[in-house]
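> Here is a sequence together with a model predicted from it:
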Amino acid sequence: MIKLCGLILFAVCFDLISRQPQALGGMSVRSPWQDVSLPIERRVLALVSNMTVEEKISQLSSSSAAIDHLDIPAFNWWTECLHGMWMPWDNAKAATFFPQPIGLAATWDTEFVGGIASIISEEMRAINNEQYSKDKTYRGLNCFGPNINIFRDPRWGRGSETYGEDPHLTSRMGVAFVKGLQSEDPAYIKVGATCKHFAAYSLENSDGYSRLSFNASVSQRDAVDTYLPAFEACVTEGHAQSVMCSYNAVNGVPTCASRDLLQKHLRQDWTFPGMVVSDCGSVEGVSQNHKFAKSLAEGAADTLKAGTDMSCADYSYLKDSLKEGLVGHIDIDMALIRVLTQRFKLGMFDPPELQPWSSIPMDVVGSQHHVEVAEEAVRRGSVLLKNKKTSIHHGAPKTLPLDASKLKKVSVLGPFAHSPEMLLGNYYGTPAGHVTTPFEAVKAYLGDKAEVSLHLGTRVTGYAPISEDAINACREVDVCIFFVGSSMIKTHEQAGPADMYTMWSGTTEGEGFDRSHIKLPGSQEEIIKAAAVNTDTPIVVVLVHGGPLDVSWMHKSDRIGAIMSAWYPGQGAAGIADLLFGKVSPSGKLPITFYYNNYTEIQSMSNMDMRSWPGRTYRYLQEPEIYPFSHGLSYTAFEYRSLGLRKDANALGDPNAFIARVEVHNTGDVEAAEVVHLFVAPSPVLLGAAAGNALPQKTLKGFARIVVKPGQHQAVELPLASKDFQFASSEHAFGDSRGLQVVAGDWLVQVGSEEISCSVSAVKPLQVISRLVTATQRLNSN
């Protein structure tokens, strides 16, 4: 087969070289690969045929060298765009930063999130255009994102980079983000998207393991039901240009050297045509960390032959691999073809005037519109966790929203109240423009109507100032608003009594940092308790965080009026004030479960099994939680009525194709958005018959975000099909030829507070292809 590929490559290239290059617009074209009249495939082959082996290998590292005599410009592939553009090698380039992905997932709005990705890629193109106009080089046209790993354990330090704990939600958000980045132009891609980290990556430094050498033991069931679906959707629906393999091993094989992952699943089963790039240093890690290979040359050969086309950062070891006969020229050529194909699709070998984004100006970067979208993301994604009445009397208002007209004095406290950098999460560079803090947002909203004072109260970690500071701040004011949470930045703070000097790291979660517990770090809860016990002032708590926090004391306390999760809001913190004062109603829903801290004491983080007691995520959890997945309160009241299920007449040949229809009534007096969730759950009989907790207790299969005015309702329709009742049929390590089966029997369809049963028929196992769920919405009046 390799010899045949080599002969075909030679024949095609010989044909190209013998052709006369076509001119473009009267301009001469020096080389066949610059001939825009040819298909990209033929142009790529022509270029490869003119390169020496040293030149070829130089293009397989993330910092690709220029080859002047072939008109190949230098290009650094490493640009991050998790929630805004960041070039780690050029931090001076500014961009707009949106909430962390966990906060975007909480919007449950795929169209909106796709729009944010489009804004990010617009800014990336603008920065590239400016650079190209100066020196004809390219930058910022490839993105190492989105992160579509599953947030399986609440301690994971990088959970905030993901779209939460559910495979369906993660798939939908990942596809939307990829399409927003890349655009859907027929000839070019706007920015290349890289879905990462493939696969089963969700541990940094726990249980004595490092992410650089951790071996994730993954069963067939968990691979197919949990760890792989988002990646499949990313490449089969989103058509991502590249996939990043991860640091860890899976079942004994480093992912970047795994033929099972990269060849069987990715290229064979999912027909992925794009390139695979390693996480930075993972190629070296095959030999140095996993000890899977004996040398760097052998490790590079293992990864290349498995299907890793590019190394972040260095693939020069392939020169030795080639000399030692560990790889052949055709292995290098096939990887290079995939790498160069993406560069051609980005337009790097074509005149700028042919590309639809070559005229985007720099003034879009950090524009008012982009910052307003960041603020809207906070309004849509912040989750109201608790909102109690201000008194026991009938008709008493709830704590939120705050009535600005009645406020004269407001105290804003906490380490996140006025620290711009701590709001940005991680993977950020220089923000374009001002980063509004919560204190500034509250002060700007109230204007001259109220006196707003700022108090630190405590730091994120380390020694807390005397609680009396918080007590005094909350005396003789109308409301105390605490901004507390967990930090992703590496700050150092001096703290402690006069006779003690201590340096404290501010990082409590992040890349390389798993949490040992999920309580509020440091003394943050202590100062809230002090204010609650020693004053009678209403208290509102806003959480700034990525992973779940055990806020059970605040949830149960009658002294804490409201709790809201604002995640890491990026440059959108002004949206928090709009929610606190009722300009808009909260509508975010949790994309994760809020566990009690004792979960961290009974569950090993290195255990990748989703089902073993006490279970992982809402799908398998067998212990109580503080707030469940999909929880989120509103300033209005919604009622779900008339849930019905009918056969889908358009889905011929599928006996399990249904349309679920429900009416969502706004029975309150505030216009608000609501997220409608569709879950399927096996009946008690079916669940009891499944050995080893094989089936999830329930699993998300559809959702729709709607806006309903007071006194009105909307009918929402969500589809179901056989694939929504399909689960892994084997416990064996994945690679097992036995795959999925439709689980026949009685199932429950749950939408909001409504539930209806349906009977699922056995059908032939289906190919695992995620499906985009759309909602048909009809506006009706009462």
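Thanks, I have it.
> When you work out contacts or count neighbours from here on, use the C-alpha atoms and nothing else.
OK.
> For G164, what is the enclosing helix or strand?
Using DSSP states H and E, G164 sits in no helix or strand.
> could you list every residue that touches the residue nearest the centre of the chain?
Geometric centre of the chain, nearest residue: T162, 3.0 Å, by CA atoms, centre = their mean. Contacts for T162 (CA atoms under 8 Å, 6 or more residues apart in numbering) come out as P101, I102, P146, N147, I148, N149, I150, F151, T170.
> Need the max-distance pair from these.
P146 and F151 (13.8 Å; CA to CA).
> picking up where we left off before, and the contacts of T162, which is closest to S49?
Nearest to S49 among the contacts of T162, with distances taken as CA to CA, is P146, at 33.4 Å.
> Okay, the closest residue to the closest one other than its chain neighbours and Q268: tell me how far apart.
Spatial nearest neighbour of P146, excluding adjacent residues (CA to CA, 6 or more residues apart in numbering): C195 at 5.2 Å. C195 sits 18 Å away from Q268, going by CA to CA, to the nearest Å.
> try R42
23 Å.
> And R172, by the same measure?
R172 is 23 Å from Q268, by CA to CA.
> For R158, see how far away E511 is.
The value you get for E511 to R158, if CA to CA is used, is 6 Å.
> Who has more neighbours out of these two?
Neighbours were counted for E511 and for R158 using other CA atoms under 10 Å; R158 has more, 25 against 18.
> That one contacts E509, doesn't it?
Yes. Counting by CA atoms under 8 Å, E509 is a contact partner of R158 at 7.1 Å.
> neighbours around the residue lying closest to V435 once chain neighbours are set aside, how many?
Excluding the flanking residues, the one nearest V435 by CA to CA, 6+ apart is Q571, at 5.0 Å. Residues near Q571, counting by other CA under 10 Å, number 31.
> ok, structure two:
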Amino acid sequence: MTLAEKVTFLHQHAPAVPRLGLAAFRTGTEALHGVSWLGTATVFPQPVGLAATWDPDLLERVGAAVATEVRAKRAQDPTVSLNVWAPVVNTLRHPLWGRGEEGYSEDADLTAVLATGYCRGLRGTDPTVWATVPTLKHYLAYSNETDRAVTSSHLPPQALREHELPSFTGPLAAGVVGAVMPSYNLVNGRPNHVARELLDELRTWAPHEVAVVSDAQAPSNLVDGERYHDDHVTSHAAALRAGVDSFTDNSADSAPTVERITAALAAGLVTEADVDRAVLRVLLLRERTGELAGADPYGVGADAIDTPEHRVLAREAAGRGVVVLADDGGVLPLRAPAVVAVVGPFADHVVHDWYSGTPPYLSTVAGALAERYPDADVRIADGADRVALRSLVHDRYLALDPRDTALVASAVAPDEATWLDVTDWGDDVVTLRSAASGRLVSGASWTLRADADRVGGWVAQETFRVRTHDDGTVSLQHVGSGRWLRVQHGSGLLVAEASERTAERFARHVVRAGTAHVAEVCAGADVVVVAVGNDPHVAGRETEDRPGLELPPASRELWRTARAHARAAVLAVVSSYPYAVGDEAAAADAVVWTCHAGQELGHGLVDVLSGDREPTGRLAQTWWRRAEDAGDLLDHDVVGNGQTYRWGAAEPLYAFGHGLSYTRVEHVGLTLSAPTVEAPEPTTVHTPAARPETPRPEAAVVASVTLHNAGGRPVDELVAVHVQAPALPVPAPLRRLAAWTRVALAPGETRTVDLGVPLGTLAVWDVGATPAPGSPVVGTPGAFRVQPGTYRLTVGRSAHDDAANADLVVTGPPAPVRRPDVLEAHAFHAYAGAVTSDRSRAAGSCVEVLPSAHRGWVRHDRLDLAGARALRLEVAPRALPGWSAPTVALALRPTGTGAWRPLGPPVAVPEAGDGATPADRREAAYAWRWVEVPVPDEALPAGPVDLRLELVGAARVARVEVVR
């Protein structure tokens, strides 16, 4: 290939090179839980629902079905890429994250196991040709939509190593991943698309070469949004040098990418070797699919879509992901009810999310109940208010134009053509459905039309915000465009073109209150199923974090109405996310959850409600009582911020691993093969939670769990061993999944299950530890170290359920003392008011003051500074207007105890001189200088010491050198 040809291959859309036999190619077919955006395809449950099965083998079967349908789509259209952009392995750190529906679990190990299963299915079974090439998304520390493309995720070493990296390392090490996509955000001050150190280490985890494909428009965002580089030539060169191989930028237009890389070559910012390396990785990706050799061992035809086998699998997956959260009223399983009321926005309605295909059919809750109980009277109410809106200016009601789908202010009195069903999704956001046509009102064009089958699109066009005025009239804003609605003079058309000041006011005539209709259908029912939750395109999705954890007020009122008029009430939460439903659950006879489970949602849920399928779903994400219990959405330090079930101290509503069955399982006891063990050697290798299917490491203790099915129904029980750590010098998780399996128990059966608990699951990342010889080299100082102490191993219904336990005493040497020559400032043990940032735009880290704090500190523990004459600090100033002059001060204390002893007065950090331009000041942040702090003999306590760096203003510190 010529150099010019190779440069064109760096864009997502690579052209054909006929003389070499290379066809046109592009990266990326979305396949999150089925083939997306390519028309009809089997729609499996969302990943959060698949994760609730805790079954990687099921996910492998789902992945294999998806791979088959991707190949079928390619048989229909050769431009369909066999490089699939799935799965998403970002941990579900916070329940308000708008894209939580795309991930699996808040636990990194469980995420890794499930993602590996899905990738195995996508990869296929042929030893050399992959069915599809999976791409892990999104690397790294991405879990907020608020300012997602410009926020920096602060990852101290412990959060990085224990929480963020393992969900990626597992699938990569299994050899079932061919590509990785960096995320939009920054990590520790550097955009992920130029994070060379992180990308370099990523590639060491896989047994083969891995391509890195950029996220959409992320290369340009290095300049346009993040402003990390001053021009696109420099930024594209930096991304290529850092390890990005394929640029997804400017949609199908490759010209800007080609121009920028060509200019970078001319300027000497990159070399032809840099281009060759990236092109080779993408060619290797293509070679894995069999394209280059013309091999196709799978032989999938164009008709392998929506096969009977895939329908059966979709129903199984939907049912196995249903979680019974509470069952206190004895109403489940349902007992052939004569009258069933099904109410709520999902009573007879199925929705799907952004990364979804078009389902070939839909099974609703009401429809499935009618199928299961053909003799029952199944009553339905969606709970929407049915209204007619009268323009005050025109004194006419909005009506569906009989000639087309437009809304026109034409009716003098309300009739069926004027009726609009208003579904309130909370936060003043509603959808409007024409009662006459059954279709949603859309603002996709400036003329409002009732022509949409569902809420959808990158920008949803079917949502509106309601403003209620003091006189009871309302105005409507089209959320997608931000424009307000008004009625045109002359035509009478309803259009979205007004400002807030000129918005039309409408009198709201209530034809039928939603709660009144709910009360009507619930009267006399044997049981009511209240199906409420979220629409995946409203109030929580890509680009939009959730406003809160509570159900919308309208849904809560609907629930209260149904509960008041029903003999028995089941709260069915149909959602992409956890909800804080403590009050609602307290009044319910039973509470169940299902994700938006695709085409088989109704069958899957009713299979469990009826008892035709024993409930097996278990939560892979905590349901907190309040949003505050989950921690700060924008703080990614799960350890310091106390987030997820591992580090969160709050009592959850429904804990990680929770889920009920229709029988009573007793955890009779837990015994250990050894009550005392020796701590293993420190290592840089993460030890995941174990399953019986995985090889047991030498450093393990066997936990024997005895279970008894004390009920009258069979059960497929999740058996999970969790570890509770004592208070330790380096904070360990309050609880952590250490080993798990599933066990089938017949009624009355007692069984003992042995689980190997790797001692490495007790380890924490200690920046002061030295890894044992032979440990892989990683980019962060320290190692995983098991600290001596007494650990409690527990089993029960969830991570918070201590039904049976046993103590494990770990012996070993005390925490190591370091005698450093140089300390990396960012490799601290504790901190406050400080964050990790970038030492340069290419590599390295430092610490600086959190912008909202103006001062902060970091602490390095267990140091041997004997003989130190001075400490030299590598410092630089951050360009922050209006901040006080940057200074750094040092203090010492005996390790873990005593008062801090200052090492002299604060030291000034040299700043850019007077008259420096803003550009000069930005560059000064990377102009590192050394300042020296003397260490008087009397300032050094005897024995190991802790060192604290106190930063004020715009101070940055990269390293501390010990001068002896």
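Received, thanks. Bear in mind the structure is a predicted one, so any value in this text is a computation, not a measurement.
> Now compute the TM-score of the two chains, please.
After superposition, the two chains reach a TM-score (TM-score structural alignment, normalised by the length of structure 1) of 0.80; 655 aligned residues with a CA RMSD of 2.5 Å.
> In terms of packing, which of R172 and Q268 of structure 1 has more residues around it?
R172 (27 against 13).
> any idea what the more buried one aligns with in structure 2?
Under the alignment (TM-score structural alignment), R172 of structure 1 maps onto V113 of structure 2.
> show me what contacts G344 of structure 2?
Counting by CA under 8 Å, 6+ apart, G344 of structure 2 has contacts A381, D382, G383, V530, A531, V532, S555, L558.
> mind checking what it lines up with in structure 1?
So, by TM-score structural alignment, G344 of structure 2 is matched to G414.
> Leaving out chain neighbours, which residue sits closest to T91 of structure 2?
E106 (4.8 Å).
> I meant to write Q714 of structure 1 there.
L779 (4.8 Å).
> What is the aligned counterpart of that neighbour in structure 2?
L779 of structure 1 maps onto nothing in structure 2, by TM-score structural alignment.
> ok, now E298 of structure 1?
That one, E298 of structure 1, aligns with T234 by TM-score structural alignment.
> separation between that match and V441 of structure 2?
Taking CA to CA, one finds T234 of structure 2 at 46 Å from V441 of structure 2.
> These two: which has the busier surroundings?
More neighbours surround V441 than the other of T234 of structure 2 and V441, with 26 against 19 (other CA under 10 Å).
> and the more buried one, what does it touch?
V441 of structure 2 neighbours (CA under 8 Å, 6+ apart): T431, L432, R433, S434, L448, R449, A450, D451, A452, E462.
> Tell me which helix or strand the aligned residue in structure 1 for R281 of structure 2 sits in.
When structure 1 is aligned by TM-score structural alignment, R281 of structure 2 is paired with R338. Assigning secondary structure by DSSP H and E places R338 of structure 1 in helix 329-345.
> Where in structure 2 does the helix or strand just after that helix align, residue-wise?
Under the assignment DSSP H and E, the closest C-terminal helix or strand after helix 329-345 of structure 1 is helix 368-381. Here helix 368-381 of structure 1 aligns to structure 2 at residues 308-321, judged by TM-score structural alignment.
> same check, this time on stretch 111-129 of structure 1
Going by TM-score structural alignment: stretch 111-129 of structure 1 matches residues 57-75.
> could you point out which element follows the longest helix anywhere in structure 1?
For structure 1, the longest helix by residue count, based on DSSP state H, is helix 110-135. On the C-terminal side of helix 110-135 of structure 1, the nearest following helix or strand under DSSP H and E is strand 142-143.
> With structure 2 overlaid, report how far that next one is off on average.
Strand 142-143 of structure 1: mean distance to aligned residues in structure 2 after superposition is 1.0 Å, counting by mean CA distance after the TM-score superposition for structure 1.
> Any chance you could list what contacts that strand?
Under CA under 8 Å, 6+ apart, the answer for strand 142-143 of structure 1 is W77, W78, T79, E80, C81, V191, G192, A193, T194.
> again, only using 6 Å
W77, T79, E80, C81, V191, G192, A193 (CA atoms under 6 Å, 6 or more residues apart in numbering).
> Tell me which residue of structure 2 lines up with the second one.
By TM-score structural alignment, T79 of structure 1 lines up with T29 in structure 2.
> If you tally nearby residues, what's the number for its match?
T29 of structure 2 has 22 nearby residues by other CA under 10 Å.
> ok, now the one 4 residues further on?
Number of residues near H33 of structure 2 (other CA under 10 Å) recorded here: 27.
> That one contacts F44, correct?
Yes. Contact criterion CA atoms under 6 Å: H33 of structure 2 and F44 qualify, at 5.4 Å.
> if you skip the residues just before and after it, what's nearest to Y132 of structure 1?
Closest to Y132 of structure 1 by CA to CA, 6+ apart is Y138, at 5.9 Å.
> ok, the aligned partner of A554 of structure 2 in structure 1 - contacts?
Aligned by TM-score structural alignment, A554 of structure 2 pairs with S523 of structure 1. S523 of structure 1 makes contact with A464, according to CA under 6 Å, 6+ apart.
> What spatial separation is found between S523 of structure 1 and W156 of structure 1?
Applying CA to CA to S523 of structure 1 and W156 of structure 1 gives a distance of 21 Å.
> Next: A230 of structure 1.
Counting by CA to CA - A230 of structure 1 and W156 of structure 1 are separated by 18 Å.
> Then V286 of structure 1?
From V286 of structure 1 to W156 of structure 1 the distance is 23 Å (CA to CA).
> What of A193 of structure 1?
24 Å.
> what are the ranges of the helices in the stretch 51-200 of structure 2?
Assigned by DSSP state H, counting those that start in this stretch, the helices in the stretch 51-200 of structure 2 fall at 56-76, 108-123, 157-159, 166-173, 196-204.
> mean offset of the shortest one relative to structure 1 (after superposition)
Between helix 157-159 of structure 2 and the corresponding residues of structure 1, superposition yields a mean separation of 0.4 Å, by mean CA distance after the TM-score superposition for structure 1.
> And the first one, by the same measure?
Its aligned residues in structure 1 lie a mean 1.4 Å from helix 56-76 of structure 2 after superposition (mean CA distance after the TM-score superposition for structure 1).
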